[in-house]
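**Q** Predicted coordinates and the sequence they were generated for:
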Amino acid sequence: MTEPRAAATPGHGSEAGRAVQIRLPDDGPDPVGAPYWILNWGLGVDSTAILVRLFQLLEVLDRKGMTGRERDEALAARLGLPGFRLDRLVVMVALLGSEWPLTGELAQREIVPRLARWRIRLVQVARSGPAKADGVTTLDDSTTPTHLHLEGDYTLFMESVRSGTIPQLGGVRKCSLKHKGEPLDAKVAEIVGGSPFYQIMGFEAGESSRCDRDARADTAQRTGVYPLRAWGWTREVCERFIRRRIGVHWPKSACLFCVFALASEAGRERVLRMLAAAPELAWEPLLMERIAVTLNPTQTLMADGSLHDLMQERGLHRALEMFEARVEAMDWSLVEVRRPMNAQDGDSFRRGGTARDLTVHRTGPRAAMLAALGELAAVGHRDAHRSVPADPRYPRVWLHPRAATFPTLDHLFAVVPAYVATKQAPAFPKLWAAVTAATGYRPPALPGVGRDEQTDLLAGTASANAVPATS
């Protein structure tokens, strides 16, 4: 490649419309050596609007008979992306497996065929497993895509129910970083190699702070670009543009159990409407919440209550009945949870380090697991058990509920649908020893719950880690 030259790019940098210097190839390089243009398509309104705008321009230029270099130069000028080349564009999408069906149907019907028509490369990726070292699954990589692999591979839902947790609200969206950001970054690095690339981000005109944060990730190789900000397109403008061009209202992209969607009144109303219209879709969010709350009462999908209770209040009885019938018929597991919590910097009113050990002791019919739990409750720990109000939806026995000050700990047994898997945090052994020493807690001797042996009560762990199919 010849020495790069500088060019002004509207909308890149900390101020919308400010001209900054980015590296562009000289007019003469071979296209193979030209920079890549990576478009992060999140299936939502903003990034979809960029694609629909590109399709619109391609149709206009096609009617004018423009192809090749002439077409690329016209696209670059009209998109405000100097040096843009269609044959170096890669549309990237990470699939988590729990997208609302309507969004997936629209993307499959309206976007995938247009990508294939213009031979735009679409790369679909997903996580391969729970650890980063498990790698990335390439679901498809094609310039003539025909199918959007919405099912993903190792899904966020499966990760959550296996660990008995929910995605966390507040701070960094770790669920998106892990299931979207990490696989996308890994695949982008594989595609571009050592070549420079521009990453087209779908941040709308009202999201300058997100653009600024993203721009701080720029390197000598990677440059983020933000066309919607440069065009002055807000979310509302994007929605109107898509509706005018392809005749549909494009919904927000979100998982079925998105805690961020459930954080606002408008988001809750939207979710409730969709669950009322398709009650079978309540399975994943209700199952995830049922398991998580049983293991930790604070883990509801909404900060101020459970989705189950909200659906009950709003009369979504059909969805709740379908969920209860399905969950009643499956196997359940008897599990033990130990969760030590330290004080932060010696402050007994602030929680510091926390770790968890989740052990699956037995799996079988729900009635048998509840009977085993009842035996544990009868072994002289009724005071602790009664200290927490009982709810038949969340069968658990507290041997030691957490105190109001730190250090403290949770120690409980519970019965949950048989999705969870035994898992211990690396920091658990050391933290458990420290917190039990500080609090003076000595785990009681229970039948069949010894750490080194098992009796009839908790026999049958061979199948404890089996995860049932989601269908």
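**A** Arrived safely, thanks for sending.
**Q** CA only for contacts and neighbour counts going forward, please
**A** Noted.
**Q** pretty sure residue 343 is touching residue 403, no?
**A** No: counting by Cα atoms under 8 Å, residue 343 stays clear of residue 403, with 11.8 Å between them.
**Q** take a look at this one as well, against the first:
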Amino acid sequence: MKIVLSYGLGADSTAILLRWLIEPATRTFDLADLIVVSAQTGDEWSETGHLVEQYVYPLLAKHGIRTVQVARKSKSQRDGIVILDDTRTPTRCYVTGAYKLSDELIDVATVPQTGGKRLCSLKSKGWPLDTFIAELTKGEDFVHVVGYESDELSRMLGDAQVVGLPGRIPTYPLIEWGWDRATCEQYIHDQLGVWWPKSACVQCPYALATAAGRARTIPRFLAHPDEAMRTLTMEYLAVAINPRQGLIGGRQLLDELEATEGSGPLLDQFEQHLDSLPWAIYDVRRAFRAHPDDMMRPANAARSLTRVHEGTRGDMIGGVRFMATLLHPLGARLETGRHHRLWLHERNLYYPCVEQLVAAAPALASDKTNKTFSSAWRAGLEGPAQLSLSF
């Protein structure tokens, strides 16, 4: 029977692999039956990939363990997946993937969210893994090794109850061993002499959601400015289009960095990076539907995003200011500072309603209008007229 380990590159699954290789008595199968599979989102920290190449892959190659790396081919599942590597002598960890999750987020001018299901993970990791494993096992029984820690019983129960791939038999070695994250990290350190960092996408909001997470992650941004540039650009664009966005529960990573000692050089580099990008003036319109039980709560929103002009940063900011001189007498409100926005319609206290703004931002997002936008916009325009909610 095939033993499939979902290798997320982090401490949990790394500890499982190491213990199985170093302490053969802890496993009940032959290594010839083990297949180690990783799904690359394209946005893993580069240092994690280097550690895997330096410490883990040589061990897998020594034992001839089949090691597979997969990724989404595009944002559409219709295009399938890419097999980045399938070998028994792995050397390179393809953390850049094939189609970056961050490319998709930037294209629609948004940031990942912590609320609800982890859709980013399901889309960029879960689906490629399931697609590959389904083709690998072809409906036959297989053992699926999952690296949940001893204090993640709720996740284990949720995973075990999911009707997933045919023939899947889930197993959770860390829970069986009683190992939590600290135990995993200590074991790796004892065996390899390094403290293994947390595996995550560079822009992962869960890594920034707690004070402890920020204490781990902010120094990584300071140490890896190139990865910080991409994340800050994504957030800057998303916030320009929607001020309610932000990587820290609606708050901004940029604010956190500004409050961090020693971040000056990184922030200066980011300003220079923004200056170097092509910019655009965007027309942003949102239509909010009313919640069926409460007209003071929005149900959902439909958005239209359109570039109306492109040029340099200075020219686009100047363009927004010029539009403000023309439209201010009609009630438009100019917002300046980190972002330049001209509010033409501001959302009301009651729903349905609409909002419209013109914003200057990097020209990285594509024009896109939701299919239901036109009808939602008309309904919003006909909604109750109340005091607007300004920012």
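**A** Great, that's in hand. These numbers were taken from a predicted model, which means no experiment stands behind them.
**Q** what's the TM-score here?
**A** TM-score of the superposed chains, computed with TM-score structural alignment, normalised by the length of structure 2, equals 0.93; 384 aligned residues with a Cα RMSD of 1.9 Å.
**Q** Residue 343 and residue 403 of structure 1: which is more packed in?
**A** Each of residue 343 of structure 1 and residue 403 has its neighbours counted (other Cα atoms under 10 Å); residue 343 has more, 18 against 10.
**Q** Could you tell me where the one helix or strand the more buried one maps to falls in structure 2?
**A** Using DSSP states H and E, residue 343 of structure 1 sits in strand 332-344. Counting by TM-score structural alignment, strand 332-344 of structure 1 pairs with residues 279-291 of structure 2.
**Q** and the matching stretch, how far from the chain's centre?
**A** Mean C-alpha position of stretch 279-291 of structure 2 versus that of the full chain (Cα atoms, centre = their mean, to the nearest Å) differs by 22 Å.
**Q** Would you mark the buried spots in that stretch?
**A** 279-290 (16 or more other Cα atoms under 10 Å).
**Q** Also stretch 350-364 of structure 1?
**A** For stretch 350-364 of structure 1, by 16+ other Cα under 10 Å, it's 351, 354-364.
**Q** Can you name the residues in contact with it?
**A** 331-345, 369, 405-407, 418, 420-428, 431, 458-461, 463-465 (Cα atoms under 8 Å, 6 or more residues apart in numbering).
**Q** and if you look at stretch 85-101 of structure 2?
**A** Outside stretch 85-101 of structure 2, the residues within contact range by Cα under 8 Å, 6+ apart are 40-46, 49-50, 52-53, 57-58, 60-62, 64-75, 82, 84, 120, 124.
**Q** Strands of structure 1, residue ranges please.
**A** With DSSP state E as the criterion, structure 1 has strands at 5-8, 21-24, 36-40, 89-94, 121-127, 136-142, 197-200, 222-225, 332-344, 347-354, 357-364, 396-400, 408-417, 423-424.
**Q** I'd like those strands written out as TSV, with distance to residue 269 of structure 1 added.
**A** As requested, the strands of structure 1 are exported to TSV (distance: least, Cα to Cα, whole Å):
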stretch	distance to residue 269 of structure 1
strand 5-8	44
strand 21-24	44
strand 36-40	28
strand 89-94	27
strand 121-127	30
strand 136-142	33
strand 197-200	32
strand 222-225	34
strand 332-344	32
strand 347-354	34
strand 357-364	35
strand 396-400	32
strand 408-417	28
strand 423-424	36
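**Q** now for those, which one comes closest to residue 320 of structure 1?
**A** Between residue 320 of structure 1 and these, the tightest spacing by Cα to Cα is seen for strand 408-417, at 15.8 Å.
**Q** helices or strands next to that closest one in the packing?
**A** With contacts defined as 3 or more Cα pairs under 8 Å, 6 or more residues apart in numbering; DSSP states H and E, strand 408-417 of structure 1 has these neighbours: helix 283-295, strand 332-344, helix 366-377, strand 396-400, helix 428-439.
**Q** out of those, which comes closest to residue 261 of structure 1?
**A** Once these are compared by Cα to Cα, helix 283-295 is nearest, at 12.2 Å.
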